[in-house]
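Trainee: I would like the atomic coordinates for the input below:
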Amino acid sequence: MALIAQTPAAAADGDLDTSFSDDGWKVVDSHQNGEDGIWDTAIDGSGKIITAGWWNNNGSPNNWSWQMLRYTAAGTCTAAEEFDGNCGTAQWFSTKADVATEIMIDANGKYVTVGYADANGGSDFDCVVYRTHSTTGWKNTASDFDDGSDNSFSGDGKFVATFGAADEWCRAGALDADGKIVIAGYYKNSGTDFDAIIGRINADGTWDTSFAGDGKWRDSFDQDDVFQDIAIQPDGKIVAVGTSDYGHTQGDILVARFTTAGALDTTFGGGDGWVRTDFENQDRGFGVELQSNGKIVVVGVCDSANEGGGDDGLVARFTTAGALDTTFSGDGKICQDHGGSTEIYYDLVIQADGKIFAAGNTNNGGNGQDVAAARFTTAGALDTSFSGDGLAQYDGGSQHEGALDTSFSGDGLAQYDGGSTHEEYGYSVTQASNGNMLIAGTVVQASDWDNFLVQIVSASGTPAVTMAAFGAFRKDGNNTTIATHEDPNVTAVPGGYNNGDTMNSNHEFDYDYDVNGTDRT
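Mentor: This is a model prediction of the structure:
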């Protein structure tokens, strides 16, 4: 009798990545019956995962500390990942609510976090930038506050960035080529009126006065304008995304571009440096990434009341000049339904093959919010090689049973007691070291909020044609040169060359089929 061993089927795109934390999920209760969550994640050079968010520091509602967690690529915590004996650390810069909304790793391997702190229970919010050493831990007492702080930054590792006398909240950060830190968010101008804010900070923790005169820019495009995310172009210009008329029934997507000097870039958006885009009723922009050709991809939420009701996930693509890119989904914008009444995309990753991976949450199924993911082709269609139809939902559910379980990822942290009464909100997505997608956020059950990470299989194919940095493409039998490649930053051709394709000056970046002058027909 012959014995035939069956090899388990390889995980398909859209499946949970079971190489991460055994089943693809990691749910961590940082404070029992408290409010914990993750806003952002980063991957260091060794593949370790570092998160930024909040931790309930005393069990009381809205009392939060600035929290960072660190894990291996597999979702475990060993001695090498520990901060002063723990897998995470929490700092408080004020007496009330401190939240880290963005984490970055600078050229020296230091952790740079951006967020906000509130000293007076909701009446004194300020933006905060905090830089720490990656190899030094913290002690969770006020007197040992700066054990891990990089004291070469603003004297104690912490820079409080104020844009005026009122409240401000920073929701985004980015590092430019010089190591300067760009931050963005919104300022409470008066009453319920908000201005968008953006600023730049030197690597030593001082305002960069070469930016907007004093390092900071604050203004209103309409009313209640907010920035939620930023991206920096290779030329140093800054793209900021958010909402104009935030919270109003006619709120629209806001995209603005700033020069390196901190002024609105008048070559963008029809001459004034910004563009406001309407999808349906109340639309909001939350995340932005830049394609290799410079086009701008935005995700968020669109109120699709005119298309059956509820909120849908929003994806839009803009040209480098700030116009909607009509080669994407026909008109440059998508309102994507997952089958529920509420879908939101908070973040995105542009894969190496140009496909767009969007993440957030949906109430599909009617049992509260679940993690939502979608993958789109470069043309703006759902990618049906991902989860069969391009859409996927993930529910922590009964996969996390029990309380303190030392077999869970080896660190003794609490697993989540699943069930139909909990909800997952996905706020961040990052490409893990193995190429798959790591989504982070918070799980809510009544008054108990926990951190979660879930890793999703999402293969990124290579473009069909790889081209040299310079050269000319000859399409016809006479070797007539129809295009030359002038951008050394472009190293791959999205989609490859198809027989019969033609070139013109408008396609210089998108369809440059040059391979050292080789005839590809």
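
Trainee: CA atoms for contacts and neighbours, from now on please.
Mentor: Noted.

Trainee: residue contacts, the residue nearest the centre of the chain?
Mentor: Nearest to the geometric centre of the chain sits Asp347, at 4.2 Å (CA atoms, centre = their mean). Contact analysis of Asp347 by CA atoms under 8 Å, 6 or more residues apart in numbering lists 286-288, 299-300, 358-360, 427-429.

Trainee: I'd like those laid out as JSON lines, including distance to Ala184.
Mentor: Below are the contacts of Asp347 laid out as JSON lines (distance: CA to CA, whole Å):
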{"residue": "Phe286", "distance to Ala184": "12"}
{"residue": "Gly287", "distance to Ala184": "12"}
{"residue": "Val288", "distance to Ala184": "13"}
{"residue": "Val299", "distance to Ala184": "17"}
{"residue": "Gly300", "distance to Ala184": "17"}
{"residue": "Ala358", "distance to Ala184": "21"}
{"residue": "Ala359", "distance to Ala184": "21"}
{"residue": "Gly360", "distance to Ala184": "21"}
{"residue": "Tyr427", "distance to Ala184": "17"}
{"residue": "Ser428", "distance to Ala184": "17"}
{"residue": "Val429", "distance to Ala184": "19"}
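
Trainee: And this one, please, so the two structures can be compared:
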Amino acid sequence: MAAGDLDPSFGTGGKVSIDFGAISIANAVALQSDAKLVLAGRVGDASTGDFGVARLNRNGGLDTTFGTGGKVVLSLSAAEDVARAVAIQSDGKIVVGGFAGSEAAGDVAVVRFNSDGTLDAGFGSGGVAIYDISGPTGDAIRGMVIQPDGKILGVGAAGPNAGLIRLNPDGSLDTTFAGGAGKEAVSLGNAGHVFALSLLSTGTFLVAGFDSTTLTQDDFLLARFNADGSLDTTFGSSGLVRTDFNGLNDLAFAMAVQSDGKIVLGGDTDSTDPVGISGDVKAGWTRYDSAGNLDTAFGTAGETQINPTVLCDGVRGLTLQSDGKIVAGGFIGETTGLASFADPVAGDFAVYRLNSNGAPDTTFGIGGAVRTDFAGLGDGGRAVILQTTNRIVQVGGATTNHLNFAAARYKT
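Mentor: Okay, the predicted model is just below:
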């Protein structure tokens, strides 16, 4: 097997499609200590969907000791409920974050499951914690981590602003965070949108997304917060860093922090509209030092792009290999792009790999990119993880009989 080849020992020919009986898509993945994979996302359409969670054995088969036949569906409201983040506690319990009650008007939702997929009655109310941040506008977790002290930190949306929330291990709001409230809406730049989170060893944390530097142009956004939820104004320019590629719209959706403290962002670049759905959209990356300065030793003046098609190519997940190579997951050849978390229409899974200096790794696929089709219809990756040192797993959605949870495994 060459680098980037599908691993035939996983699923069927390296691919897995998980049918919940309705439209579904996995938005996040976490790795258990036993190498089982936990996928979280949406089951149902974009107006009435529910939280969906599935667990795969390390070979890609559904783990029938979890939920019902390896799957759990949980309705939190009569409207749309979507899981967008998942993490595993040290005791094996599974924490899933997202929103309940629609993108436009819902609230932050965090659910904790026991290792067998049942709700953990010791968390929140019967295993569920729902919190409003911004009132009638939509709030959501898009990135989430479990801190070493067991607290749950989430970032995402609070209406038109960035949303921050931190919960105690029992699901209650952490009153040492956000001025005692445990949750807050934060204005970042002109209209900052946050999609990714990295917790640093100091207790500070980074968020990434995009911000409109002008009314018609979005750029990569990176910000750092203190452990109490206040913006760290010593980072970048008063706490923020914005990065433009070529004068078009650039949207960051993924982040990884190297062992040397350098910060890598990935996303969609060179869109001709501010939500990333038109033009020759390219997969793009930037790297910064720990103070927020572009790392000019990376790519070209701190930036790299890969452009496999003249359609929309992009990044939704990032992970780092032990040899310093950067692995990204996302999509290739989408006809209308995948603004935010929209369902795939026509493209395929994409896995990209960069060398440590930001150059595309030409030993991986074609020009650093691997394209995976499931059934000739719309597929898209949402998250990527290293299952072992020599295997990459990407999860997302693949259209077979309809859009399903999907995963694929590749050789590093």
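
Trainee: among the contacts of Asp347 of structure 1, who's most crowded?
Mentor: Ala359 (34 neighbours; other CA atoms under 10 Å).

Trainee: Map that one onto structure 2.
Mentor: Using TM-score structural alignment, the partner of Ala359 of structure 1 in structure 2 is Gly266.

Trainee: Asp150 of structure 1 now?
Mentor: For Asp150 of structure 1, the residue aligned by TM-score structural alignment is Asp63.

Trainee: tell me the contacts of that match?
Mentor: Asp63 of structure 2 neighbours (CA under 8 Å, 6+ apart): 55-57, 69-70.

Trainee: want to throw these into CSV with secondary structure?
Mentor: Putting those into CSV (DSSP: H, G, I helix; E, B strand; the rest coil) gives the following:
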residue, secondary structure
Arg55, strand
Leu56, strand
Asn57, coil
Gly69, coil
Gly70, coil
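
Trainee: Show me which of these are buried.
Mentor: 55-57, 70 (16 or more other CA atoms under 10 Å).

Trainee: of all the residues you listed, which two lie farthest apart?
Mentor: The span of the buried ones among the contacts of Asp63 of structure 2, defined through CA to CA, is set by Asn57 and Gly70 at 9.3 Å.

Trainee: Identify the residue of structure 1 aligned to Leu206 of structure 2.
Mentor: Under the alignment (TM-score structural alignment), Leu206 of structure 2 maps onto Val297.

Trainee: I should have written Gly192 of structure 2 there, sorry.
Mentor: Using TM-score structural alignment, Gly192 of structure 2 pairs with Asp283 in structure 1.

Trainee: Skipping adjacent residues, who's closest to its match in space?
Mentor: Residue nearest to Asp283 of structure 1 in three dimensions, not counting chain neighbours: Cys302, with 4.4 Å by CA to CA, 6 or more residues apart in numbering.

Trainee: is it true that the one you found lies in a helix?
Mentor: No. Per three-state DSSP, Cys302 of structure 1 lies outside any helix segment and is strand.

Trainee: Please report the distance of it from Gln282 of structure 1.
Mentor: Counting by CA to CA, to the nearest Å, the gap from Cys302 of structure 1 to Gln282 of structure 1 is 6 Å.

Trainee: Same question for Phe473 of structure 1.
Mentor: The value you get for Phe473 of structure 1 to Gln282 of structure 1, if CA to CA is used, is 46 Å.

Trainee: sorry, back to before: okay, Cys302 and Gln282 of structure 1: which has more neighbours?
Mentor: Shown here are Cys302 of structure 1 and Gln282; by other CA under 10 Å, Cys302 has more neighbours (30 against 23).
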